[in-house]
Each structure stands twice: as structure tokens, then as C-alpha cells.
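**Student:** Let me see the structure of the following:
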Amino acid sequence: MNVLLLFLIVFAPFVFFILRMLRHTRESLGDGSPLVRSVTVTWDRNRFFTRFTVLLLLPLPLMGLLYIGMGVATFVRQPDQVLGAVFLMLLGVATVALVAFIFSQQYRLWKQVRDKRVTFDPGLKTITIAEADGSVVVSSQNVSSIESHIAHRSNKRPDWAFYTFVLTDGRRFSLHDLFLRADDLLESYFSGTAQVLVSHKTIWYEPENDSPIGELCPTTGR
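**Tutor:** Have a look, this model is predicted:
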């Protein structure tokens, strides 16, 4: 029993990691890529909160509580080690607070992506963004420019990077990077369309001035 438990603790995360990497490769480069076939992407609760970004945070609250417990135990058993006890407790509180902050950002992000259903058509090179109130189709034919919103001086794409499609009629529709994971997708679908880099100095930023999808959308015949 102990051997089986040890096996699960050690190898289960490794197997999970391998399966997720294979899925990511299939969806970004393989036969499941929107560069190859029509794909619809959604982010329900289970899929969003089982991403590596979230799962890697799970041990940290336990570590924070452990530090706090060690600090309290040190203070009780060794009253002369007050500074060490206080340091451990502060470290624990800081760890828990940091994880709580990151989780709050992830929850805010999930609220922005949970209601979207995005369909990619590599044949027509169109992206259909659907919500409860309607849908809009964007392509190189009706997009004048694409704004890439990222963190200031970021060397990699953060989870809350997003792209804003500015249509020729002035309307704006944004998609978070979670929907656009395939390499070279924008280059393939929007070849020749101007792309503008917009950097943000704040930790959290979100789409602004987006047009309601429920309004009259000539691109969908509504």
C-alpha cells in the first residue's frame, strides 16, 4: 500500500504533465491545430482551473501554513527565538497572501473567457467569436489592425495577454491569448494585416472599449 501511494505521489504528476504536453502539442502544432482543421475553443471551469499555471500554485498555501505552524511552534517551545519565529510566520503569511492574489487574478481572467466560444476555420481563415448575445466573424477582409496587449517589457506571453481586432467599421473585439495558442496563427489568418504592440505597466489589464457582440453585426447578417 505504501509503495502504491509513493508511486502515485511521484509519478502521477509526471504522467499528468506528459499528457498535457501532448495535448498542447496536438492543439498548437498537430492535427488538432486551428491551422489544420476547424476547431472550436471554450474554457469551462474544469479546463481553466486545471491548467499548469493554476495547479503549480496548489502546494504553496500548504507551504505557507507549514511556515506559520513552524513559527508558532518555535515561539512556544523556544521563546528566546522570537525573531526566527516571527520570520517564519511572516514568510507563511506572505506566501498565502501571494497565492491568494494570483488566484484572484486567475478568477478575474476566467470570468472574461468563460462565456466565449471561439471557432477557427483555416479554410476560410475566419475566427468566429460567439457569446450568449450573438456572434461576430473576423478575418483579414474586415480587420484593419490587430492590437497585441502584453505586460510592459515582458519576455514571454503572460496568461492575461490579449489581442484586440479593430474592424474596418471601427468596432473592436478582443480575444485573450488562451484562445490563440497555436504558433503563427495570426500570421496565417491575418497575413498583411497591421499589428500594433500595446504594452501595459500594470499587473492586471483587460480589454477596454470593446464593442458589444449583441449589437448589429453586418459580418453575421444580424
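**Student:** only C-alpha atoms for contact and neighbour calcs from this point on.
**Tutor:** Fine.
**Student:** mind listing what the nearest residue to Asp44 once chain neighbours are set aside touches?
**Tutor:** Using C-alpha to C-alpha, 6 or more residues apart in numbering and skipping the chain neighbours, the partner closest in space to Asp44 is Arg114 (5.8 Å). Shown in contact with Arg114 (C-alpha atoms under 8 Å, 6 or more residues apart in numbering): 42-45.
**Student:** Counting neighbours, which of those residues end up buried?
**Tutor:** Neighbour counting with 16 or more other C-alpha atoms under 10 Å marks 42-43 as buried within the contacts of Arg114.
**Student:** Here is a second sequence; please produce its structure as well for comparison:
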Amino acid sequence: MDTLLVFLIVFAPFVWYIWRMLRFTKDTIGGNSPLKVSRTFITTPWNYFFQFEGLFTYYFILIGSFFFKLALFMHISYTEDHPLLVRLWFLAIGLVAMGFGLLVVTLDINHWQYVEGLVIETFPEQRELELTFTDKVLRLREGDIERVHVYHNNNIKFPLAYMHYYLRTGDEFIISPKTKGYWVIDQYFQNLPTEYTRSRFPFIR
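**Tutor:** Alright, predicted model coming up:
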């Protein structure tokens, strides 16, 4: 039973990731591409906060809490040299891991308020997109987007970012890379004027 549990913990996420990549490929190229068929993408709390990439954040929090618990309650033999240093070492690891994980969760919550319930619908025949936010609806055509400002941490292994879109009408909106179907904007409207700003933790203020 224990062996099966370890196997599931180690391999199940990777099987899930491969399945998602295959499904993503199927839904983005060929006859099922949003450029050819009408598609609707709805951002929900589940597909926003529980993406495969985001699970590592919760792993950090879990590991951090484990080390934090060890630092406080682990029995250290009296024969161990420098027992206080051992506890401080575990405490430091726990605080760093938990702190980083909680900071990323805070960042996700900060971005969530701009994409909560967002619906992106494609209209391939008209070459248009409709973005339905909680407070407005935007119908986008070629030339409507004036420019894009991308705020990112420039980290390939653990990317954090958001995109700020400015429209020629004076409207604007913010999209997180965790938004369901955000990539169709780039598919429909290519070569947009883009400015990049590096920020270690790109909070929206």
C-alpha cells in the first residue's frame, strides 16, 4: 500500500501533465484550432489556482510546514553536536519555503481579481475575440489593441508575470498567464507593440 501511495505521489502529476500537454496540442493546432472553430474559455478558481505549474507552489508550502514542524518538535539526541543549530537550520528552510510559497499564492490572488470569471470567446470567421469581464465586455478586432506591457520576473524555471493591454479606444485590461485561453489573443493579433518590465514579484498595484 505504501509503495502504491509513493508511486502515485511521484508519477501521477507527471502523467497528468503529459495528458494536459497532449490535450492542449490537440486544441490549438489543426482543424480544432481557435483560428478555425469557435471556442469558449472560462476562467474558474479551479483551473486558475490548481494548474500543474501552480502545484509546485503548494509543494513549497507543504515542505516548508514540514521542516517548520521538525524544527519545533523533532527529538534531537543529546549526543548530537550543536542541537540548536540543527533546529535553526530546519527552521530557516521551513520559513524560506513557506514564505516563498505564500508569496506566490498572494501574487496569484492579486492577479485573480482582474481575471475572475473571465470568458474568452473566439469568432474565427470575423477574426474577432470577445472578452467578458465581471464589469465589462470587450469585442476585439485587428488593430484594436494599441500596445501591450508585460511585467515579468525573467525566470524560465518559475515564471511570474501579467500582461497589461491598452486599446485605441482608451479601454484597458489585465491578463494573467494563468487565465484560461489567454494565448488566443496572441494567435489572433500577432506582432503587437510590446514593452517589457522586469519585476521579481510582479504585483498589480
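**Student:** And stretch 121-139 of the first structure, what's buried?
**Tutor:** Neighbour-count burial for stretch 121-139 of the first structure flags 121-122, 125-131, 135-139 (criterion: 16+ other C-alpha under 10 Å).
**Student:** Same list, those, but as JSON lines with secondary structure please.
**Tutor:** Conversion of these to JSON lines gives the following (DSSP: H, G, I helix; E, B strand; the rest coil):
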{"residue": "Asp121", "secondary structure": "strand"}
{"residue": "Pro122", "secondary structure": "coil"}
{"residue": "Lys125", "secondary structure": "coil"}
{"residue": "Thr126", "secondary structure": "strand"}
{"residue": "Ile127", "secondary structure": "strand"}
{"residue": "Thr128", "secondary structure": "strand"}
{"residue": "Ile129", "secondary structure": "strand"}
{"residue": "Ala130", "secondary structure": "strand"}
{"residue": "Glu131", "secondary structure": "strand"}
{"residue": "Ser135", "secondary structure": "strand"}
{"residue": "Val136", "secondary structure": "strand"}
{"residue": "Val137", "secondary structure": "strand"}
{"residue": "Val138", "secondary structure": "strand"}
{"residue": "Ser139", "secondary structure": "strand"}
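**Student:** In terms of distance to Tyr107 of the first structure, which of these ranks first?
**Tutor:** Tyr107 of the first structure lies nearest to Glu131 out of those, by C-alpha to C-alpha, at 18.8 Å.
**Student:** Which residue in the second structure aligns with that closest one?
**Tutor:** Alignment note (TM-score structural alignment): Glu131 of the first structure maps to Phe133 of the second structure.
**Student:** Next up, the contacts around the nearest residue to its match once chain neighbours are set aside.
**Tutor:** Leaving aside its chain neighbours, Phe133 of the second structure sits nearest to Leu118 (4.9 Å; criterion: C-alpha to C-alpha, 6+ apart). For Leu118 of the second structure, the contact set (C-alpha under 8 Å, 6+ apart) comprises 42-44, 131-134, 179.
**Student:** aligned partner of Leu118 of the second structure in the first structure?
**Tutor:** In the first structure, Leu118 of the second structure lines up with Lys116, judged by TM-score structural alignment.
**Student:** which SS state does the residue located most distally from the centre of the first structure fall under?
**Tutor:** The centre of the first structure is farthest from one residue, Asp80, which by C-alpha atoms, centre = their mean lies 46.4 Å away. Recorded secondary structure, Asp80 of the first structure: coil (three-state DSSP).
**Student:** and what of the one 5 residues further on?
**Tutor:** Here Ala85 of the first structure is helix, with the state taken from three-state DSSP.
**Student:** Show me where the second structure has its strands.
**Tutor:** 40-42, 119-123, 128-132, 137-140, 145-152, 161-167, 172-175, 194-198 (DSSP state E).
**Student:** To Ile204 of the second structure, which of the ones you listed lies closest?
**Tutor:** That would be, of those and by C-alpha to C-alpha, strand 161-167, which comes in at 8.4 Å.
**Student:** that older thread, save the contacts of Arg114 of the first structure as CSV, and put in distance to Leu88 of the first structure too.
**Tutor:** Shown next, in CSV, are the contacts of Arg114 of the first structure (distance: C-alpha to C-alpha, whole Å):
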residue, distance to Leu88 of the first structure
Thr42, 42
Trp43, 38
Asp44, 38
Arg45, 35
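**Student:** ok, the contacts of Arg114 of the first structure in the second structure, which still hold?
**Tutor:** Shared with the second structure under both residues aligned by TM-score structural alignment, their matches' C-alpha atoms under 8 Å, the contacts from the contacts of Arg114 of the first structure are 43-45.
**Student:** a markdown table please, covering these and showing distance to Leu66 of the first structure.
**Tutor:** A markdown table is the format used below for these (distance: C-alpha to C-alpha, whole Å):
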| residue | distance to Leu66 of the first structure |
| --- | --- |
| Trp43 | 33 |
| Asp44 | 32 |
| Arg45 | 29 |
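**Student:** No more questions from me, cheers.
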